[in-house]
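# 3D model of this:
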Amino acid sequence: MDFLTRNAESQSFQESKLVLHPRELGLDPEEIPLFPLSILQKDAACLPTPLVTAAREVLAPCTGTHIRMKLPGTSALPNGAPVYMERIADALPAHLLIENSVANVKDRELTLNVVNVSGRYAQIPRGAPLAIATLCEVITEEDEGAEE
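A predicted model of the protein is given here:
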């Protein structure tokens, strides 16, 4: 997602933004706010935490793999919705580096590219809860027309 970039001026979790570049989309510049998962949980009452599934449970040193994150059945995120992984908690050891910061929802799943940056074998906890810190608000053409 080349047209999605993080607003480098804001390092604060609460102020994080994604910027749509108008040149690539033919739109006026717009900032799309990101929302902490806790706000979505308040709106959706009891939103379950997504779970990690992996193609491999153990990564050799300096190798990578794709990790799939299954969204709960109650998730209202449609296919193609961009999700920004700002902070991952309680799922991956610190020596596993997540290379992609934005993933798109596809069949209630997100795919993360994970690399073992340590000199040792690393285990991926299968079925561990994965906390998504922020989710992109999905703005459609109808929503933009309604705001005007």
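
# CA atoms for contacts and neighbours, from now on please.
Will do.

# mind listing what residue 37 touches?
For residue 37, the contact set (CA atoms under 8 Å, 6 or more residues apart in numbering) comprises 131, 132, 133, 134, 135.

# For these, which entry has the maximal number of neighbours?
residue 134 (24 neighbours; other CA atoms under 10 Å).

# Proceed likewise with the subsequent sequence, for comparison:
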Amino acid sequence: MKFSIAAIAGLASAVAAASLPARFSLVADGNKPVLTDGQYAYIGGNVTAQLQKLILSSGPTGGLSYTAKDAVPTAFQTLYIIEDSVSPIQLTIPHSGATPKGANTTAFGVNEQGQLTQGGKAWFAIDGYGDVAEKQVYWYGAHNSEYEAAGLKVVAV
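Just a heads-up that it's a prediction; the model follows:
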């Protein structure tokens, strides 16, 4: 079987497109930045003393870490989801890797549309009801009609 240079280059770019950048932020539908209070992620609202832009660093196993602005480097936190549930995506406590039962801290990636995935699934959502400016981001691992899909686009920083 012969491969042309163009085919190999195309394959290499497809693999590169599926890799998370070393550092990135997330932008939701409507170009709204994803923010954090140090525990949960939110779409909408403004950067304040309580909310900072969620800037993540990717690891070789698909793990994602976050270090708050002005925090010491060892105060990093790990992003996790609770599999098979509809629950907020969360960050571990600084200096701790402790997670609850059913948590998954690995297998984060990016799909061909540039959206954040976990286990190949872009199952992120927000509470679809109410006029609250800040909508909390959830992992949508089980069915619940209260939630609305939220595409989280990966943007290198």
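
# TM-score for these two?
Remark: TM-score between the superposed chains equals 0.28 [TM-score structural alignment, normalised by the length of the first structure]; 72 aligned residues with a CA RMSD of 4.8 Å.

# Of the contacts of residue 37 of the first structure, which belong to strands?
131, 132, 134, 135 (DSSP state E).

# Would you check how far apart the closest residue to the third one other than its chain neighbours and residue 68 of the first structure are?
Among residues not flanking residue 134 of the first structure along the chain, residue 36 sits closest, at 4.6 Å (CA to CA, 6 or more residues apart in numbering). Residue 36 of the first structure sits 21 Å away from residue 68 of the first structure when distances are taken as CA to CA, to the nearest Å.

# buried sites along the helix or strand where residue 35 of the first structure lies?
For residue 35 of the first structure, the host element (DSSP states H and E) is strand 30-36. Within strand 30-36 of the first structure, the residues that count as buried by 16 or more other CA atoms under 10 Å are 32, 33, 34, 35, 36.

# thinking the second one is in contact with residue 6, fair?
No - because the distance of 10.9 Å does not satisfy CA atoms under 8 Å, residue 33 of the first structure is recorded as not touching residue 6.

# Residue 65 of the first structure is in contact with residue 122, isn't it?
No - with contact defined as CA under 8 Å, residue 65 of the first structure and residue 122 do not form a contacting pair (11.6 Å).

# Touching both of the two, which residues are there?
Applying CA under 8 Å, 6+ apart, one finds that residue 65 of the first structure and residue 122 are jointly contacted by residue 59.

# So those two - more neighbours on which side?
Taking other CA under 10 Å, residue 65 of the first structure and residue 122 do not tie; residue 122 has more neighbours (21 against 17).

# ok, that one to residue 88 of the first structure distance?
Applying CA to CA, the value for residue 122 of the first structure to residue 88 of the first structure is 17 Å.

# swap in residue 20 of the first structure?
Counting by CA to CA, the gap from residue 20 of the first structure to residue 88 of the first structure is 23 Å.

# More neighbours: which of those two?
residue 20 (20 against 16).

# And the more buried one, how far from residue 122 of the first structure?
36 Å.

# Likewise for residue 18 of the first structure?
Residue 18 of the first structure sits 32 Å away from residue 122 of the first structure when distances are taken as CA to CA.

# same thing with residue 142 of the first structure?
46 Å.

# What of residue 69 of the first structure?
Using CA to CA, residue 69 of the first structure is found at 18 Å from residue 122 of the first structure.

# For burial, what's the neighbour tally of residue 11 of the second structure?
12.

# ignore the last one, residue 144 of the first structure
Here the number of neighbours of residue 144 of the first structure (other CA under 10 Å) works out to 9.

# same check, this time on residue 19 of the first structure
By the criterion of other CA under 10 Å, residue 19 of the first structure has 15 neighbours.

# Residue 31 of the first structure versus that one, what's the distance?
5 Å.

# correct me, but residue 67 of the first structure touches residue 52?
Yes - using CA under 8 Å, residue 67 of the first structure is in contact with residue 52, at 6.9 Å.

# out of these two, which sits in the more crowded spot?
Legend: neighbour count by other CA under 10 Å for residue 67 of the first structure and residue 52, higher for residue 52 (24 against 21).
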